[in-house]
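Undergrad: just a sequence and a predicted model for now, questions to come.
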Amino acid sequence: MPLEAWLALLSASILISLSPGAGAATAMTFGLNHGIRGAAPAVAGLIAGYGTQLLIVAVGLGGLIATSPLLFQTIKWIGAGYLIWLGINLWRARGHLRLDRDTSGRKRQHFISAYLINITNPKGMVFLVALVPQFMDPALPKAPQLLVIAATLLFVDWSVMTGYSGLASHLSRWMQNPTALRWQNRVSGSALIIAGLVLSTATL
């Protein structure tokens, strides 16, 4: 891939990752409640979900989702419902959900939860279907180009999501009392609910 094409890809990757969405809301929620280290499994889950979507696009299934309204709608509502359910749980937790820096027994749970959030976002996959071909040169071998594109997208997204969780973790130090914690849960829950509602409006 020519350097100028890769720089354009890098710029697009940064803008994509920085844009508010389900991934950012998830990373910040885990950062607030579990700290940057505790959020690491969730960030890994987000990246694994993103990577799975890239793999699906690479093998051509993304095109099927982009042209199948029924499949798109099914995945969309599963993802939107899951985000809204997570948000409602945070609202209901009120002041009883404590900041918990010990996540040794729940790393897998956090990973799976975040993975499901990204893998059930069909709009992201359709976006990748539109984005990836823009940086492909038909005259060059396909596999190396896909590898560079995937590595760039995943590394940038991991960096940004880690940054989001770190920022949220830093803010959590100022939110240790029950009232602040209750509002923290409400803000985090609202962010997830809004992300779910936005996802539910996605169209092909």
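TA: Okay, I see it. Numbers count the residues shown, from 1 in each chain.
Undergrad: from here on, just use CA atoms for contacts and neighbour counts.
TA: Will do.
Undergrad: mind checking how far the one residue sitting closest to the centre of the chain is from Ala114?
TA: In the chain, the centroid-proximal residue (CA atoms, centre = their mean) is Gly23; its distance is 2.5 Å. Here Gly23 is placed at a distance of 8 Å from Ala114 (CA to CA, to the nearest Å).
Undergrad: circling back: assess the claim that the residue nearest to the centre of the chain and Val160 are in contact.
TA: No: Gly23 lies out of contact with Val160 (CA atoms under 8 Å); the separation is 9.9 Å.
Undergrad: which helix or strand lies directly C-terminal to the biggest helix by length in the chain?
TA: If each helix of the chain is counted by residues according to DSSP state H, the longest one is helix 22-58. Tracing the chain past helix 22-58, the next element assigned as helix or strand by DSSP states H and E is helix 61-67.
Undergrad: quick one: contacts for the closest residue to Ser165 other than its chain neighbours?
TA: In this structure, Ser165 finds its nearest non-sequential neighbour in Gly31, 4.1 Å apart by CA to CA, 6 or more residues apart in numbering. If a contact means CA atoms under 8 Å, 6 or more residues apart in numbering, then Gly31 has Gly38, Ala39, Tyr164, Ser165, Gly166, Leu167, Ala168, Ser169 as its contacts.
Undergrad: then Ala66?
TA: For Ala66, the contacting residues are Phe72, Val126, Val129, Leu204, by CA under 8 Å, 6+ apart.
Undergrad: and for the first one, the neighbour number?
TA: Look at Phe72: counted by other CA atoms under 10 Å, it has 22 neighbours.
Undergrad: ok, structure two:
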Amino acid sequence: MSIAFLVTTLIVVATPGTGVVYTLAAGLSDGRRAGVVAAFGCTLGIVPHMTATITGVAALLHTSAVAFQTLKYLGVAYLAYMAWATLRDRDALVVERAEPRSGTRLVVSGVLINILNPKLTMFFFAFLPQFVSPGEPVTRMLGLSAVFMLATFVVFAVYGILAASMRSQVISRPRVMTWMRRVFAGSFAALGAKLALASR
């Protein structure tokens, strides 16, 4: 494994995107455990993209405009839903919940956020082969993918934990809570718009 791979992976993972926004929101609303669980869900959402790349399904998405557009707009629709739900739910960011969101719900939402992002498959399709020499076994690509997933989980978990540490300062203030809800909703909407305008 090269230093170049590790550096590139950390840069890609740390760059704010849908997963980061979701993990931050989970950490702020439900605390450290929720932030870590959300990070785990987003990491699991990488598995289908990794599998698609290794099995060659990514090549289909790369060559089939219909397949790519279908997955892309499913992702756009889900991000639009996340924006709408975050904006309308006045309990989206609270210090205490009567019924805290379950770990299953947090994981499923995190998985969906990453599954419905065709650009992630395109990233794997373009990124991993650069660090795999011709003739190397599939296990090499699996190993690199595992490192990428580990980095994703660790970085996202740190985001979630840092967000959770700010709960008392942020969430207990109604005005700040309102603006945070708007910021997260706007972020999901902006990321959805960016995905909608993305080309292969």
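TA: Noted; the coordinates are in hand. Keep in mind it's a predicted model, so treat the numbers as computed, not measured.
Undergrad: please state their TM-score.
TA: With the length set by TM-score structural alignment, normalised by the length of the second structure, the two chains reach a TM-score of 0.92; 199 aligned residues with a CA RMSD of 1.9 Å.
Undergrad: of the contacts of Ala66 of the first structure, which are reproduced in the second structure?
TA: Here the contacts of Ala66 of the first structure are checked against the second structure with both residues aligned by TM-score structural alignment, their matches' CA atoms under 8 Å, and the contacts held in both are Phe72, Val126, Leu204.
Undergrad: from Tyr50 of the first structure, how far off is the closest residue to the last one other than its chain neighbours?
TA: The spatial neighbour of Leu204 of the first structure that comes closest, neighbours along the chain excluded (CA to CA, 6+ apart), is Ala66 at 6.5 Å. Ala66 of the first structure sits at a distance of 16 Å from Tyr50 of the first structure (criterion: CA to CA).
Undergrad: so what's the residue lying closest to Arg101 of the second structure once chain neighbours are set aside up against?
TA: Leaving aside its chain neighbours, Arg101 of the second structure sits nearest to Asp30 (7.7 Å; criterion: CA to CA, 6+ apart). Residues counted as contacts of Asp30 of the second structure (CA under 8 Å, 6+ apart) are Leu93, Val94, Val95, Glu96, Pro100, Arg101, Ala164.
Undergrad: what is the aligned counterpart of the third one in the first structure?
TA: What it means is Val95 of the second structure. Val95 of the second structure is assigned Leu99 in the first structure as its aligned equivalent, the criterion being TM-score structural alignment.
Undergrad: give me the element its match is part of.
TA: Under the criterion of DSSP H and E, Leu99 of the first structure resides outside all helices and strands.
Undergrad: surely it touches Ile36?
TA: No: counting by CA under 8 Å, Ile36 is not a contact partner of Leu99 of the first structure; they are 11.9 Å apart.
Undergrad: which part of the second structure lines up with stretch 66-75 of the first structure?
TA: On the basis of TM-score structural alignment, stretch 66-75 of the first structure is assigned to residues 62-71 in the second structure.
Undergrad: residues of that stretch that come out buried?
TA: Of the residues in stretch 62-71 of the second structure, those buried under the neighbour-count criterion (16 or more other CA atoms under 10 Å) are Phe68, Gln69, Leu71.
Undergrad: name the nearest residue to the first one, sequence neighbours excluded.
TA: Closest residue to Phe68 of the second structure in three dimensions, ignoring its sequence neighbours and counting by CA to CA, 6+ apart: Leu61, at 5.1 Å.
Undergrad: what about the one you found, distance to Leu71 of the second structure?
TA: From Leu61 of the second structure over to Leu71 of the second structure the distance is 9 Å, taken as CA to CA.
Undergrad: likewise for Phe156 of the second structure?
TA: Phe156 of the second structure sits 24 Å away from Leu71 of the second structure when distances are taken as CA to CA.
Undergrad: map Arg108 of the first structure onto the second structure.
TA: Arg108 of the first structure maps onto Thr104 of the second structure when the alignment is built from TM-score structural alignment.
Undergrad: now swap in Gly196 of the first structure and tell me
TA: Matched to the second structure by TM-score structural alignment, Gly196 of the first structure sits across from Gly192.
Undergrad: isn't that match right up against Gly75?
TA: Yes: applying CA under 8 Å, one finds Gly192 of the second structure in contact with Gly75, separated by 7.4 Å.
Undergrad: can you show me the strands along the first structure?
TA: Taking DSSP state E as the criterion, the first structure contains no strands.
Undergrad: which residues of it fall in helices?
TA: Using DSSP H, the helices found in the first structure span residues 3-18, 22-58, 61-67, 69-93, 107-119, 122-131, 142-172, 178-200.
Undergrad: pick the most deeply packed of those helices.
TA: Each of the helices of the first structure was given a mean neighbour count from mean count of other CA atoms under 10 Å, and the largest, a mean of 24, is that of helix 22-58.
Undergrad: ok, average deviation of that helix from the second structure?
TA: Once the two are superposed, helix 22-58 of the first structure sits an average of 1.2 Å from its aligned residues in the second structure (mean CA distance after the TM-score superposition for the first structure).
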